[in-house]
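Chemist: Model the following, please.
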Amino acid sequence: MIARRPSTVQKVSGLTLTGMVVGSMVGGGVFTLPKEFGEATGVLGAVIAWVVAGTGMLMLGLVFQSLAVRRPDLDSGVYIYAKAGFGNYAGFNSAFGYWASNVAGNVFFMVFTMTTLGTFFPRLGQGNTLLAVVLASAVVWLFHVLIARGVRQAAVVNRIVTIAKLVPILTFIVIVAVSFEAGTFADNFWGGDERSVRSVFDQVKETMLVTTFVFLGIEGASVYSRFARRREDVGRATILGFVSVLAVFASVTLVSYGVLPQADLANAEQPSMGSVLESVVGPWGSTFVSIGVIISVQGAYLAWTLINAEVLYMPARGDVMPRFLTRENVHATPIAALLSTTAAVQLFLLLVLVVDDALDFMLKLDTALSLVPYLLAAAYALKLTITRQTYTPADEPERRRQRAVAAVAVVYSIFMLYAAGPKYLVLAAIVYAPGTLLYLVARREQGLRAFNPAEAVACVVLMIAAVLGVVLISTDSLDV
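Modeler: Next up, the predicted model:
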């Protein structure tokens, strides 16, 4: 058995927790929004999409806030809610899927960085050349060394980077808003020739994965709740971070419709925010945004790597993951979990060389993998309101309100699974399935039975879906 050395938990303020939430959500996705929305919808669909996504993600944010208050003993991150509500195997899959989604997201960040640099250094291409992968790998291991030196130092860097990367985004919003043309905005209103409810619904559906992707990280304060000086800071940081980021994302999208036709937005080179700004101020606009992309994406990579080390470390301490992941170094950094995360990012980076559109692929895979942990957390919050656990008779009005919030969060999470489509759900199953081996190792270490009957059924269904995905890919029936 691995000895567990006591570590000194370094507490952080509510402001730092808010910075972690904002830093986690404001990554590369915001710089792709003009093109992503231009390809999918017009102004009407964009407004509806942000209302739907904003409402759904706000409900998830309120879920994490209420869980932080009602179950302060559960301070190990997102997975612990799935474990408490639905058992060890659900908790494990929540942890593993959340970790795997973050790995895919980190690869997206690195590919996006290389794509942006490719504007200045053509040999980097679209981030998928051998030189780009080698350079990205070097940066990945550099971050590994930084984080290994201690969470506090890395968190301070994250707060500085969060402030620095917001400057170009806010500058973009102001400049483009000043150049806004009502006629162009009106021409982009419907997003197509067909003006029907069905057409708008399909347009909104097409935006759902990208809107969810840019909001990933809303649970950042929950993951780091054990570092909070005050428990109530967790919920406050979640909501404050969400509201701030929603305003930024919606503004970036809508002002873009006021300066370029939808067809031009759809055909813009990534980062498309640079193309929009360039159309207003000239070539320096693209360069300015590119610098912002590099700062933002690398800051997001740092934030997510911090979170991902915790995502493996805390379940290992709770005997859901194998014990070797509890190992810490002299700086009290969960070094085994960090090394596993870095190695996984490195492996996924190699896949970039063989995937057709690595940027889009990693964005959508990241989102699909994250949906199950979100759904399980929302379902647990709903379960608490139904069973009345943690509620007293005096809490009845609050219980009814939180039941409604949790129900909306569950419905939204299910709708997101529908929007992801069968392709990415099958790909997610292929990623989830091998993780079960880690779960079996953890159960064996404890001398416990692997599955109860319900868990065994869930495992069989997962394996069937994974095998089906492998068959479809190998027969070219599923294009990746």
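Chemist: When you work out contacts or count neighbours from here on, use the C-alpha atoms and nothing else.
Modeler: Noted.
Chemist: Name the nearest residue to the residue nearest to the spatial centre of the chain, ignoring sequence neighbours.
Modeler: Nearest to the geometric centre of the chain sits residue 216, at 2.9 Å (Cα atoms, centre = their mean). Here the nearest residue to residue 216 in space, its sequence neighbours aside, is residue 25; by Cα to Cα, 6 or more residues apart in numbering that works out to 5.6 Å.
Chemist: Can you give me the neighbour number for the one you found?
Modeler: 26 (other Cα atoms under 10 Å).
Chemist: With residue 197 instead?
Modeler: Count around residue 197 with other Cα under 10 Å applied: 9.
Chemist: what's the spacing between the residue nearest to the centre of the chain and residue 282?
Modeler: 32 Å (Cα to Cα, to the nearest Å).
Chemist: Next: residue 435.
Modeler: Residue 435 is 49 Å from residue 282, by Cα to Cα.
Chemist: between those two, which one's more packed in?
Modeler: residue 435 (16 against 13).
Chemist: Now do the helix or strand hosting the more buried one: which elements does it pack against?
Modeler: If you go by DSSP states H and E, residue 435 is part of helix 396-445. Counting contacts by 3 or more Cα pairs under 8 Å, 6 or more residues apart in numbering; DSSP states H and E, helix 396-445 packs against helix 43-70, helix 88-117, helix 197-215, helix 358-387, helix 453-474.
Chemist: Residue 469 and residue 432 touch, don't they?
Modeler: No - with contact defined as Cα atoms under 8 Å, residue 469 does not count as touching residue 432 (11.8 Å).
Chemist: So for those two, which residue has more residues nearby?
Modeler: Legend: neighbour count by other Cα under 10 Å for residue 469 and residue 432, higher for residue 469 (23 against 20).
Chemist: Grab the nearest non-local neighbour of that one.
Modeler: Excluding its sequence neighbours, the residue lying closest to residue 469 (Cα to Cα, 6+ apart) is residue 426, at 5.4 Å.
Chemist: Let's see this one next, to set against the first:
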Amino acid sequence: MAKKANNKKPKGELGLLSLTALVVGSMIGGGIFNLMQDMSAEASLLAIIIGWLIAGVGMVLLAFSFQNLNRKRPDLDAGVYSYAEAGFGKFMGFSSAWGYWISAWIGNVSYAALLFGSVAYFFSIFDDGRNTASVIGASVMLWLVAWLINRGIKTSSLSNLIVTIAKLVPIGIFVVAIMAAFKYDLLTADVWGKMLEGSPDLMTQIKSTTLITVWVFIGVEGAVIFSGRAKKRSDVGKATFIGLSLVTAIYLLTTILSLAVLSQPEIAELSQPAMAGVLESVVGKWGAILVNLGLVVSVLGGWLAWTMFAVELPYQAAKNKTFPKWFAKENSRGVPTTSLVITSVLIQLFLLSFLIPNLNAYSFLFSLASSAILVPYLFVALFQLKSSWQEKASTPGRTRNMVIGLLATVYAVWLLYAADVNYMLLSVLLYAPGAVIYAIMRIYQKKKPFTMYELVVVVVLALLAIYAVSQLAISGSDLNLILFPAE
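Modeler: As a prediction, this is how the structure comes out:
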């Protein structure tokens, strides 16, 4: 951003290599530390490879959509949801913001689950990270961070550097060590997944990877924020493509290489994070210590930034009059206190999921977070397609942008189709209260709550919510019976 005293636009300082490094660094999160277990639990080698290829191509298309919209509609700077609002109306904009916010704070809870799985390696009181001690520990962390944010603390470049090092060093050592211990016969022992429980067909296996790939790619839109710092605009698209290709390759490597040192059943039995157990099987106990320490430092260092992001979403939406205005209430330090308190309370409630018997809290939470963000991503793809279609035929790049929008939309629809229907139903229960809050907000503003087509959407949402509640009632509120009905 240019300084007020100077009307000249500052010259970008980042070349292609630097931009690519930023994209890679911003994309890889704590989810990679348990990726091999999440993937191999329900998918074979072939399904995993196909799943990553679909995700890699799809996410590149979404990233290009974000970049294109950011370039041609700089006025829509309120957030990802602003594209849904501009293209499909106020309620769709609200729903997109609501889903994006849900994904953000539930994602925080999932990282807390993964964190205490690692802390448990050093302190047995936390058992496997799914007990009362873990809930208490996570609660203390949650409200300590909330207090710090309320005091006006900000993240620093030093903390970001520490988090990046804590992530990348264990991953680098892991890849090198596993490549040295590579066993081809073990890797190819069950390419088609015939030994998986229930012997699912290939398409079922590929679909099972969907929410996992979405989870580790959440934040793909962050690649756009570096565009203003590029020396050459043409480098932005190149960096995004190269960066996302590298990230996909890293995810693919960590997943596939693990299957070359341990069998799928062995990986499935590992404690979280699974990367620690896989590396320990190759180099000894120090490998598990390194990975667990790396994850602890990474998550603790990133917790503040993630919480601030989750708090900022409804705050910015409220300032844009998309969310109720009380989300925009600030304290004397300019901190959105109402948003902070509500977000923290919701996180606190979902920390109790650690105590649900026989439920893998981390897997449950990241799957729910992934399900919630599918709708916002769909709206971005649709708006890319719609805005490109509405341009004049002579507009440079119109055909290219239409193709990107069409393919990104196909990918977004695939995500909705392939996502676990049970998680989608649970996410409906989180979306439904949003429709009520939106209606109250519009009535308070003395405006018509819904247009006719929005009302149709609300009715469908309500029916799905009723069905989801009925399923909860039938199962006796046992999430395991809903998520895993065949077991």
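Chemist: show me the contacts for the residue nearest to residue 216 of the first structure.
Modeler: 214-218, 245, 300 (Cα atoms under 8 Å, 6 or more residues apart in numbering).
Chemist: which one of these is nearest residue 367 of the first structure?
Modeler: Nearest to residue 367 of the first structure among the contacts of residue 25 of the first structure: residue 216, at 7.8 Å, using Cα to Cα.
Chemist: what do we get in the first structure for residue 263 of the second structure?
Modeler: The equivalent of residue 263 of the second structure in the first structure is residue 261 (alignment by TM-score structural alignment).
Chemist: just checking, that match touches residue 187?
Modeler: Yes - here residue 261 of the first structure lies in contact with residue 187, judged by Cα under 8 Å, at a distance of 7.5 Å.
Chemist: If we ignore the residues flanking it in sequence, what's nearest residue 465 of the second structure?
Modeler: Nearest residue to residue 465 of the second structure in three dimensions, chain neighbours excluded: residue 429, at 5.4 Å (Cα to Cα, 6+ apart).
Chemist: Now the element after the strand or helix carrying residue 19 of the first structure, going C-ward?
Modeler: Per DSSP H and E, residue 19 of the first structure falls inside helix 14-25. Toward the C-terminus, helix 14-25 of the first structure is succeeded by helix 29-40 as the next helix or strand (DSSP H and E).
Chemist: quick one, helices of the stretch 251-400 of the second structure?
Modeler: 264-268, 274-283, 285-319, 337-351, 361-389, 398-418 (DSSP state H, counting those that start in this stretch).
Chemist: By how much does the third one deviate from the first structure on average?
Modeler: Between helix 285-319 of the second structure and the aligned residues of the first structure, the post-superposition mean distance stands at 2.0 Å (mean Cα distance after the TM-score superposition for the first structure).
Chemist: now for that helix, which elements pack on it?
Modeler: Checking 3+ Cα pairs under 8 Å, 6+ apart, helix 285-319 of the second structure ends up next to helix 90-122, helix 132-150, helix 157-180, helix 274-283, helix 337-351.
Chemist: Reformat these as JSON lines; add distance to residue 461 of the second structure.
Modeler: Listed next are those as JSON lines, based on distance: least, Cα to Cα, whole Å:
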{"stretch": "helix 90-122", "distance to residue 461 of the second structure": "11"}
{"stretch": "helix 132-150", "distance to residue 461 of the second structure": "32"}
{"stretch": "helix 157-180", "distance to residue 461 of the second structure": "39"}
{"stretch": "helix 274-283", "distance to residue 461 of the second structure": "37"}
{"stretch": "helix 337-351", "distance to residue 461 of the second structure": "22"}
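Chemist: Compare the ones you listed and give me the one nearest residue 237 of the second structure.
Modeler: helix 157-180 (23.0 Å).
Chemist: List the buried residues in the closest one.
Modeler: 159-160, 163-168, 170-171, 174-175, 177-179 (16 or more other Cα atoms under 10 Å).
Chemist: Can you name the next helix or strand after it?
Modeler: Using DSSP H and E, the first helix or strand after helix 157-180 of the second structure is helix 184-187.
Chemist: so where in the first structure does that following helix end up aligned?
Modeler: Alignment note (TM-score structural alignment): helix 184-187 of the second structure is matched to residues 182-185 of the first structure.
Chemist: Contacts for the matching stretch next, please.
Modeler: Against stretch 182-185 of the first structure from outside (Cα under 8 Å, 6+ apart): 43, 257-261.
Chemist: which residues does residue 478 of the first structure contact?
Modeler: Per Cα under 8 Å, 6+ apart, neighbours of residue 478 of the first structure: 423, 469, 472.
Chemist: Translate residue 128 of the first structure into the numbering of the second structure.
Modeler: Aligned partner of residue 128 of the first structure by TM-score structural alignment: residue 130.
Chemist: I figured its match was touching residue 361, is that so?
Modeler: Yes - with contact defined as Cα under 8 Å, residue 130 of the second structure reaches residue 361; the gap is 7.3 Å.
Chemist: Quickly list what's touching both of these two.
Modeler: 113, 354.
Chemist: which residue sits closest to residue 166 of the second structure, ignoring its sequence neighbours?
Modeler: residue 294 (4.6 Å).
Chemist: Now do the same for that neighbour: its match in the first structure.
Modeler: Residue 294 of the second structure maps onto residue 292 in the first structure, by TM-score structural alignment.
Chemist: residues near that match, how many?
Modeler: Residue 292 of the first structure has 21 nearby residues by other Cα under 10 Å.
Chemist: same question, residue 222 of the first structure
Modeler: By other Cα under 10 Å, the residues close to residue 222 of the first structure number 29.
Chemist: Give the other helices and strands that the helix or strand it falls within contacts.
Modeler: Residue 222 of the first structure belongs to helix 220-223 when assigned by DSSP H and E. For helix 220-223 of the first structure, the elements it packs on are helix 14-25, helix 232-256, helix 283-317, judged by 3+ Cα pairs under 8 Å, 6+ apart.
Chemist: Nearest residue to the aligned residue in the second structure for residue 44 of the first structure in space, please, no chain neighbours.
Modeler: By TM-score structural alignment, residue 44 of the first structure lines up with residue 46 in the second structure. Distance criterion Cα to Cα, 6+ apart; nearest residue to residue 46 of the second structure, sequence neighbours excluded, is residue 191 at 5.6 Å.
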